[in-house]
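Colleague: I'll drop the sequence and a predicted model, then ask my questions.
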Amino acid sequence: MANLKASKKNVITSEKKKNSNNRKRSIIKTYIKKVLFFISSNDVDKSIFFFNKVQSIVDKYSLKGIIHKNKAARYKSNLFIKIRNMNNLKNSK
């Protein structure tokens, strides 16, 4: 444990930041799971709706440094490909 008062404060603030960042990462994962659920249930409208939410959240958190910008791009790209493939399969039937 830290001895100096400033060091003790740094431990507390870093713990708060860690908890906040973990909550934000959890929000991203929750919305991604929602999109994947609606993709698997072939609900195009809801999957697109939640994909738009994922895009805005991921972009916002990548600008703040919660996640890396390449990881944000990968999330969006993978989800978009799955939605596009779902639409192509639906249109071909």
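Modeller: Sure, I can see it.
Colleague: Please count neighbours and contacts with C-alpha atoms only from this point.
Modeller: Fine.
Colleague: max-length helix in this protein?
Modeller: Longest helix in the chain, counting residues (DSSP state H): helix 5-40.
Colleague: Structure two is appended below for comparative analysis:
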Amino acid sequence: MANIKSAKKRIKVIEKRTAINRRRKSEIKTYIRKFNEALESGNIEEAKSLLRLVEKKLYRAAAKGTIHKNAASRKVSRLARRLNEAV
């Protein structure tokens, strides 16, 4: 455990940020799973709307530093490719 006041504060801040990042990543994974389910069931329109939503969430997470910018782009690219192959 930290003894210095600023170090104690950093620990609190890190815990908050970790919780926020975990929530963001979990939300993204949920939407990706829904996208995959829509694609497998053949619901193309729902998959298209979910892709737009996932893309927005991924780029937002990248802007906030939760995930790397290139990782977000890679995931969006792969999802878009899967959608285009299904169509």
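Modeller: Looks like it came in fine. None of these values were measured; they are calculated from a predicted model.
Colleague: post-alignment, the longest helix of structure 1 versus structure 2, mean distance?
Modeller: Here the mean offset of helix 5-40 of structure 1 against structure 2 after fitting is 0.8 Å, by mean C-alpha distance after the TM-score superposition for structure 1.
Colleague: After that helix, which helix or strand is next? Please name it.
Modeller: helix 44-64 (DSSP states H and E).
Colleague: could you give the angle of that next one to helix 5-40?
Modeller: If you take axes from the mean of the first three to the mean of the last three C-alpha atoms, to 10 degrees, helix 44-64 of structure 1 sits at 160 degrees to helix 5-40.
Colleague: tell me what helix 44-64 of structure 1 is packed against?
Modeller: Judged by 3 or more C-alpha pairs under 8 Å, 6 or more residues apart in numbering; DSSP states H and E, the packing partners of helix 44-64 of structure 1 are helix 5-40, helix 69-92.
Colleague: okay, now residue 64 of structure 1: neighbour count?
Modeller: 11 (other C-alpha atoms under 10 Å).
Colleague: same thing with residue 24 of structure 1?
Modeller: 17.
Colleague: Could you do residue 71 of structure 2 as well?
Modeller: So residue 71 of structure 2, with other C-alpha under 10 Å, has 13 neighbours.
Colleague: can you tell me which residues contact the residue positioned nearest the centre of structure 1?
Modeller: Centroid-nearest residue in structure 1, with C-alpha atoms, centre = their mean: residue 28, separated by 2.4 Å. Each residue near residue 28 of structure 1 by C-alpha atoms under 8 Å, 6 or more residues apart in numbering is listed here: 54, 57-58.
Colleague: Residue 9 of structure 1 versus that one, what's the distance?
Modeller: 29 Å (C-alpha to C-alpha, to the nearest Å).
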